[in-house]
Each structure stands twice: as structure tokens, then as C-alpha cells.
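Asker: Fold the following.
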Amino acid sequence: MDPTLLLWKSEGQSFFQRFGLWFNHLLDPTLLLFSDAEIQKAHGALLEQNVNVKEKDESAVTLLLSSVHADSGALLPLHFRPPAVFPASVFPVLGSLIHHNGVRPALFWQKLLRRAGRKIVSAAASARHWSGLLHHSCRATLAFFSVLTVRSEESRTGIRVFDSNGNAIGVSKAAGKKAVWDTALSRAVLLGTTAAVPIPLILLLRRTRLFQRNPLLVTPCFYASIALVFCLMIPVSFSLFPQLGTINREKVEDELQAEAVGGELYYHRGL
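Answerer: As a prediction, this is how the structure comes out:
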């Protein structure tokens, strides 16, 4: 296990710890200003100090978690780092939620959203009435199954699992299925909430005198609310489940159970 992944063992014990880390640190756009040399230096220090770098430099921990691939230890391309990817995905999300007069425009925005967010998959067409909530619930379900499809290989072939010291002990299909399932749930929450919340909000605003006098304000406020909810839900979605997931010994394959010291094994859930 790369030490960067092991950092999540101390940084992500609870939902509120993970949410604070994402909200206050990992989505900070200033992290994109660091050079590859600076990131490699911090990663090298982490390797040498066996994760104790956290005690000396909290900023280095943040930099590594946002810039280094937790599986391989390789640097993430600049445009795939969280501070760059997820703000850029707001525009495709808005495009996927508007009403389309045909299949091709809808598919275009769905495809663009997949590219922008990598494994953030799409949901939704716009709705302006309460009946649209059911429609968006269906779209959230589609987002869930989309993640299952995109990452189906991990469920079929399994992912690496580690002991409490970070040593790889084998590949587990059970851990792969759990990682994909948890990620799919987090994506359904992200996109389902983003699609559903603006609807009752706009219906309430329409009853106010300001919006009755200025009906043209409804549409821009609707899309602004989508963008706001999406941005707020990103750290919530990413924090629902730990990046360094755990699975009980009884749930993994028989040949791996003996290595589960303390009754648990660890795996990288991914985003």
C-alpha cells in the first residue's frame, strides 16, 4: 500500500473528519499551484518517514492526498486532481439537467459529464413541478447503476486488500464489490440531491412577490441553485464512505481470512 493511502487511516475515521478534509483542504484550488517537484519531494519524505510526516507538516498531507494516486503512488495529471476536476464538472451537470428537445443533445451532455468527472456519472433532465421529483429519483437510480457498470471489472476480478500495516495480501472480489457498491451509493446521493433540491426551492421562490413581478429571474436562479447544491454535495458525497475502506474477515475469501489480523482487511475504495 502506498503511504498516501495509509494516511486516510488517520485522516478519515469519521464522516465529519472526511467532510472537513474535503471541504476545507482537498478541494482548495491553490493546491494546483504546486509543482510536480514539490509534490514528489513531499511524497519522498512520506516514504522515508513512514507516514509520520503528518506530525510535521499538515499541508504536505493535504497536498499528497489531492495530487498522488493512492494505489500506485504516481502523480495525478493536473486536470484530474480534485480541485480541477470537480469545479469543471459543474457546467456539464447543468447541461445534463436542462430540458433537451432530442436524444442527441442529452447524450452529448451525459458524455461530457462522464469525461469531466471521470467516475462521476450523470443523472437527470430538468423538472419544474413536484412530479419531477419522481423523475429525478429515477435518474439517481440510473446514476447508481452507471457506476456499477463503469466499475464492473473491479467486482468481477477483485481489488487488492491489505493488512493493518499496509502490506498487500491478495485480491478480493468481495472487497471489490463493496468498494463499487459504496461508491455507487455516494454518486446517487450526489446527483440525486443536486437534481431534486432546486425544485421545491424554486417553487417556493415563485410564490414571493419578487419572482411574481420578475418571472425571468426563475430560470437563472434555478440553474444557480443546481450549481450551488452540486458544489455543496461534492464533499458530502465523497465523505459518506472512507477512502481506506475496511471489510470484515468473514466476508472475504477463505484464503485471505487468516491474514486479517484484528478481524479486518483494508482496501482502496476510490472515487
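
Asker: use CA for all of it now, contacts and neighbours both
Answerer: Noted.

Asker: Look up how far residue 208 lies from residue 218.
Answerer: The gap separating residue 218 from residue 208 is 11 Å, by Cα to Cα, to the nearest Å.

Asker: in the stretch 151-271 of the chain, which spans are strands?
Answerer: 159-162, 168-172, 244-248, 264-268 (DSSP state E, counting those that start in this stretch).

Asker: and residue 131, which of those is closest to it?
Answerer: Of all those, the one in closest proximity to residue 131, counting by Cα to Cα, is strand 244-248 (37.3 Å).

Asker: hmm, who's touching that closest one?
Answerer: Under the criterion Cα atoms under 8 Å, 6 or more residues apart in numbering, residues 5-6, 8-9, 12, 175, 179, 263-269 lie in contact with strand 244-248.

Asker: Can you point out the buried residues in that strand?
Answerer: Applying a neighbour-count criterion of 16 or more other Cα atoms under 10 Å, one finds 244, 245, 246, 247 buried in strand 244-248.

Asker: ok, the residue lying closest to the first one once chain neighbours are set aside - contacts?
Answerer: Distance criterion Cα to Cα, 6 or more residues apart in numbering; nearest residue to residue 244, sequence neighbours excluded, is residue 268 at 5.0 Å. Neighbouring residues of residue 268 by Cα under 8 Å, 6+ apart: 5, 70, 71, 160, 161, 179, 243, 244, 245.

Asker: and which of these is nearest to residue 53?
Answerer: Nearest to residue 53 among the contacts of residue 268, counting by Cα to Cα, is residue 5 at 13.5 Å.

Asker: and the closest one, how far is that from residue 182?
Answerer: 18 Å.

Asker: this one next, for a side-by-side:
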Amino acid sequence: MAEPADYPPFQLGKPRFEQTSFYGRFRHFLDIIDPRTLFVSESRLKEAVQLLEDYKHGTLPPGVTNKELWGAQKIKQAIIHPDTNETIFMPFRMSGYIPFGTPIWLNQSHNACVNYANRNASKPSPTSKFIQGYLGAVISAVSIAVGLNVLIQRANKFTPATRLLIQRFVPFPAVASANICNVVLMRHTELEEGIDVLDNNGNIVGSSRVAAKHALLETALTRVVLPMPILVLPPIIMSVLEKTSLLRSRPRMILPVQSLVCLAAFGLALPLAISLFPQMSEIETSQLEPEIAMATSSKTVVYNKGL
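Answerer: Next comes the predicted model:
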């Protein structure tokens, strides 16, 4: 029986979907954030890793399909960090971002832990720096959000109608700014020490601070885009749904329906945002430090952007 077209010939370490297009990256990251991977057992994870090892060494059991191999790699990529090869704590995986990051009182703390757990980890980072970054990220994030709201409330030059209009737009700059602070503070050691860059054969060429800046910039941009669908779509959708006879006759259903709409928007926003850039990003060696450019004949190198 022929395999589905969705499962091309397996390539170890390569994405199942084309990464040069936004749609390909979108489908790839839908796999990465699939919440079903949160419930993969330890034994199933070991089976998936072993299957990939068997493929690598040419000792696959007979009858193993491309679908099974891609499924095994999906499990590994969702659970195991690509730099450390260690299992990421379940709530801090990208697949845990939506179910564990939705409660507002947990959001920025959870963001900090997700940013740290899914950083480029090619260089060791002491626990003390994580704690410093965590405290700085959460304090700055909450301060920005609260500060902007207080500023609007105290601005006497706005009419009540104008103040109400501005308040509707405050959540976006507040959340976006807080997210940027969170990423930068949780991953600032990358800027100090650099991150590994690899040639076309996967060999480490050197440690680059320039690549680290690109990695953090790309990740920060995804965190700016992330709140957009969450803050824009639910009000539009609810304004339509609230006019339906179902919600008019059952006003108690408005809150649970709104919660479901917000959760759906949150679920859509994450893969859309992180699909802006490939996880393994490419950069020209001419843009990097001279010692790295001299250490390889490759015109471009790649680095793990983190998620």
C-alpha cells in the first residue's frame, strides 16, 4: 500500500515540511506545538529515539514506514532540546505554551520559563543567571503592563470616550513590550557568550555574538506578533456572536463562549508567530566575526534560533 503524500521519504534531522515557505514552517510548528505530545510516555519517547538511532545506523526493523519515522522525529523534536538532548520539562515545552500559559496570572512567569527552556543552549548557563533573568523578566513585564494602564487613567487631557478607545489598544503594546523584555532578559547570556554556528555538514564553526543578536531579534519579533490575533480576533468574533439568537436568549453562555474563542485565537496565534522564521536560521559568514568567517569555506552557516 502506498504511503500518504503527506509523508515524503524520511530525512533524519530534517523537517518534514519545506522551511523556505511560511506555510511549510507553519505546518512544521503545528507538529512542534501539538498538545498530544505532552502525554507521550517515557517508554514511547525511548521507542521514538531508538527508532531514529536505528535509522541512523542502518539497522531499522523491516516494515518501518516513513509515517512512523516522521512520527518518531515529531515526538523527539517536541520533547527533547536540540542543543542539550535533554528532556524539556512538560509545562515549558512549546506544546505546553497554550494549556499552561493561558491563565493570566501565570502568563509572564510561564513565558519566562518557556523562553529559557527553548533557548539556544549551545553554551552552559548557571542557575543564578536564570534566577536573575526570571526576576527581571517578570518584574519588567508586569511593570510595563500596569504602568501603561495607570498612565492612561491619570491622563487628564483625554475625554472619557478617547480614554476608553485608547484603553482598548493598551493591551497590545503592554503585552508586546513585556514579551520582548521577557525574551531578552531570559536569554541575555547568549549575547554575552555567543551561540554556536554550524556549517553545511553540521560541524561547529565557532561561537558568534552576531548570530546571538540575530537569534534574539527574530525571537523577539515573534513575541511582538504573538499577541496580535489574541487581542484583535476575539472582540471581532464576539461582536458577531453576541448578536445571534442563541447568545441573546442565553446570556450566561457569553463568558464560556468568549473563553473558547480566546483559547482558539491563542492556539492560532502561536504557530503563526513562530513560523515567521525557521528554527534553524541561516546567516552569511561575511556578516559574522572575522575569525568565524576565516574558519570555514561555507558562504553561509546556520544556528538554532530557539523558539
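
Asker: returning to that earlier point: so residue 218 and residue 208 of structure 1 - more neighbours on which side?
Answerer: Set side by side, residue 218 of structure 1 and residue 208 give different neighbour counts by other Cα atoms under 10 Å, the larger being at residue 218 (16 against 10).

Asker: give the contact list for the counterpart of that one in structure 2.
Answerer: Aligned by TM-score structural alignment, residue 218 of structure 1 pairs with residue 254 of structure 2. Contacts here follow Cα under 8 Å, 6+ apart; on that basis residue 254 of structure 2 touches 242, 247.

Asker: now residue 254 of structure 2: how far from residue 178 of structure 2?
Answerer: Distance from residue 254 of structure 2 to residue 178 of structure 2, counting by Cα to Cα: 29 Å.

Asker: same thing with residue 264 of structure 2?
Answerer: In this structure, residue 264 of structure 2 and residue 178 of structure 2 are 22 Å apart, going by Cα to Cα.

Asker: Tell me how many other residues crowd residue 48 of structure 1.
Answerer: Every residue meeting other Cα under 10 Å relative to residue 48 of structure 1 is counted, giving 12.

Asker: What's the match for it in structure 2?
Answerer: Following TM-score structural alignment, the counterpart assigned to residue 48 of structure 1 within structure 2 is residue 57.

Asker: how much space between its match and residue 15 of structure 2?
Answerer: Here residue 57 of structure 2 is placed at a distance of 19 Å from residue 15 of structure 2 (Cα to Cα).

Asker: Then residue 145 of structure 2?
Answerer: When distance is defined by Cα to Cα, residue 145 of structure 2 is 37 Å away from residue 15 of structure 2.

Asker: same check, this time on residue 64 of structure 2
Answerer: On the measure of Cα to Cα, residue 64 of structure 2 and residue 15 of structure 2 end up 19 Å apart.

Asker: which of these two has more neighbours?
Answerer: The residue with the greater number of neighbours, taking residue 64 of structure 2 and residue 15 and applying other Cα under 10 Å, is residue 15; the counts read 18 against 11.

Asker: Grab the nearest non-local neighbour of that one.
Answerer: Of all residues not flanking residue 15 of structure 2 in the chain, residue 28 sits nearest, at 6.8 Å (Cα to Cα, 6+ apart).

Asker: shouldn't that neighbour be in contact with residue 21?
Answerer: No - using Cα atoms under 8 Å, residue 28 of structure 2 and residue 21 do not qualify as a contacting pair, with a distance of 10.7 Å.

Asker: Could you check which of these two is surrounded by more residues?
Answerer: More neighbours sit around residue 28 than around the other of residue 28 of structure 2 and residue 21, counting by other Cα under 10 Å; the figures are 20 against 13.

Asker: I'd like the distance between the residue mapped onto the more buried one from structure 1 and residue 33 of structure 1.
Answerer: Matched by TM-score structural alignment, residue 28 of structure 2 corresponds to residue 21 in structure 1. According to Cα to Cα, residue 21 of structure 1 stands 19 Å off from residue 33 of structure 1.

Asker: Quick one: residues contacting residue 272 of structure 2.
Answerer: The neighbourhood of residue 272 of structure 2, defined by Cα under 8 Å, 6+ apart, consists of 26, 226.

Asker: and residue 186 of structure 2, what pairs with it in structure 1?
Answerer: Aligned counterpart of residue 186 of structure 2 in structure 1: residue 150 (TM-score structural alignment).

Asker: ok, for its match, nearest residue in space, not its chain neighbours?
Answerer: Per Cα to Cα, 6+ apart, closest to residue 150 of structure 1 is residue 119, 7.6 Å.

Asker: Am I right that the one you found is in contact with residue 271?
Answerer: Yes - because the distance of 6.7 Å satisfies Cα under 8 Å, residue 119 of structure 1 is recorded as touching residue 271.
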